[in-house]
Each structure stands twice: as C-alpha cells, then as structure tokens.
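[1] Sequence and predicted model, in that order:
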Amino acid sequence: MRLDKFLKVSRIIKRRPVAKQIADQGRILINDKVAKSSSEVAVGDQLEIRFGNRTLVLKVNNLRDSTKKEDAAEMYTTISENYRQNDNFI
C-alpha cells in the first residue's frame, strides 16, 4: 500500500494530499530511510513522522483499503510520541 494512502486510511493524517505533501518534504521515514508518498508500506514496518514540534513513531500492524473510524487505530501501534520544546528568548 502507498504511504500516503496508509496515512489517510489509518487516520494518522486526515487528508491524502496533506499526507503526500509531508512525505514529499522528507519528514517521514520508513525503517530509518526517507520515504516518498509513493513508497510502499508493509506489515511490520516502522514509520517515523515529524509534525512540526512532534515526532510520532509507530509500527504497521495491518493494511486495509478502507476502515471505519473505530477500526483505524488497529492498523498501527504507537511506539513513541515525542514533543520538542522551543527555547524562546525574550
């Protein structure tokens, strides 16, 4: 399954064009390698997604073409979620 479609179907990112944009900016790693939106995702892969000041690391458990909202969380397991704080100098 394509990376951008996985992110949308799993509801990690709500819209596929946004998932494509983030991936094509080099902000997503699959198994520690920079991924494009067209990169293939497989069960067992580890994804690292950088959203501004937040980094989400997850493991792919399941691939589905479509899901209901309550089933989307079963597609992945969150390994870690880190927040980076900005140092503001006054």
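    Here it is on my side, so go on. None of the values given here were measured: they were computed from a predicted structure. Numbering: from 1, shown residues only.
[2] alpha carbons only for contacts and neighbour counts from here, please
    OK.
[3] State which helix of the protein is the longest.
    helix 16-24 (DSSP state H).
[4] Can you name the element that comes right after it?
    strand 28-30 (DSSP states H and E).
[5] can you give me the helices in this structure?
    Counting by DSSP H, the chain has helices at residues 3-9, 16-24, 69-72.
[6] Quickly compare those helices and say which is most buried.
    helix 3-9 (a mean of 23; mean count of other Cα atoms under 10 Å).
[7] on that earlier part again, let's have the helices of the chain in JSON lines, adding distance to Ser37.
    Compiled in JSON lines, the helices of the chain are given as follows (distance: least, Cα to Cα, whole Å):
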{"stretch": "helix 3-9", "distance to Ser37": "5"}
{"stretch": "helix 16-24", "distance to Ser37": "5"}
{"stretch": "helix 69-72", "distance to Ser37": "19"}
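[8] what about versus this one:
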Amino acid sequence: MRLDKFLKVSRIIKRRSVAKEISDQGRILINNKTAKSSSNVVVGDQLIIKFGNKTETVNILKIIETTKKDEAEQMYEIVDESYKEDFRNGIN
C-alpha cells in the first residue's frame, strides 16, 4: 500500500493530501530511509513521522484497504513519541 494511503486509512494523518505533503517534504522515514508519498509500506515496516515539534515512531502491524475507526487503531502500534524542547516559551 502507498505510504500516503496507509497514513490516511490508519488515521495517523486525517487527510491523504496532508500525508502526501508531509512525506514529500522528507519528514517521514520508512525503516530509517527517507520516504515519498508513493513509497510502498508492508507489515513490519517502522515509520518515523516528524510533526512540527513531535516525532512519532510507529510499527505497521496490519494493512487493510478500508477501515472503521476502531479497526484503524489495530493497523499500527506507537513505539515512541518525543517532543522537541521549546526554549522560547519555556515548554519542555
């Protein structure tokens, strides 16, 4: 399945156009390699997604073409979530 479609179907990112934009900016890695929106993902791949000040590491558990909300959560597991420190605002 294409990366942008997986991100939308799994509801990690709400819109496919946003998933495409983020991945084409080089902010998503598949198995530690920069990915484009058209990159294929398979079960067992690890995604590192950089959202602004948040970085999320996700393992793909299942590929499903269409899902309901409760099924979407079964498609991946979050391995790590980290946040950049924002010294300007005193937020950690």
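    Sure thing, it's come through. For clarity, every value in this text was computed on a predicted model and none was experimentally measured.
[9] where does the TM-score land?
    The TM-score (TM-score structural alignment, normalised by the length of structure 1) is 0.97; 89 aligned residues with a Cα RMSD of 0.9 Å.
[10] So what touches the longest helix of structure 1?
    Under the contact criterion Cα atoms under 8 Å, 6 or more residues apart in numbering, helix 16-24 of structure 1 has outside partners Asp4, Lys5, Leu7, Lys8, Ile13, Ile28, Ala35, Lys36, Ser37.
[11] Between the helices of structure 1, which one is closest to Ala42 of structure 1.
    Ala42 of structure 1 sits nearest to helix 3-9 of all those, at 9.3 Å, using Cα to Cα.
[12] mind checking how far that closest one is from the chain centre?
    8 Å (Cα atoms, centre = their mean, to the nearest Å).
[13] Just tell me what Glu21 of structure 2 corresponds to in structure 1.
    Using TM-score structural alignment, the partner of Glu21 of structure 2 in structure 1 is Gln21.
[14] how close does that match get to Asp4 of structure 1?
    For Gln21 of structure 1, the distance to Asp4 of structure 1 (Cα to Cα, to the nearest Å) stands at 9 Å.
[15] Residues that sit against both of the two, list them.
    Both Gln21 of structure 1 and Asp4 are in contact with Ser37, where contact means Cα under 8 Å, 6+ apart.
[16] and the residue nearest the centre of structure 2, what does it touch?
    Closest residue to the average C-alpha location of structure 2: Ile49 at 4.8 Å, with Cα atoms, centre = their mean. By Cα under 8 Å, 6+ apart, Ile49 of structure 2 lies in contact with Arg27, Ile28, Leu29, Thr55, Glu56, Thr57.
[17] burial of the fifth one, as a residue count?
    In this case it means Glu56 of structure 2. For Glu56 of structure 2, the count of nearby residues is 17 (other Cα atoms under 10 Å).
[18] Please apply the same query to the third one.
    Number of residues near Leu29 of structure 2 (other Cα under 10 Å) recorded here: 18.
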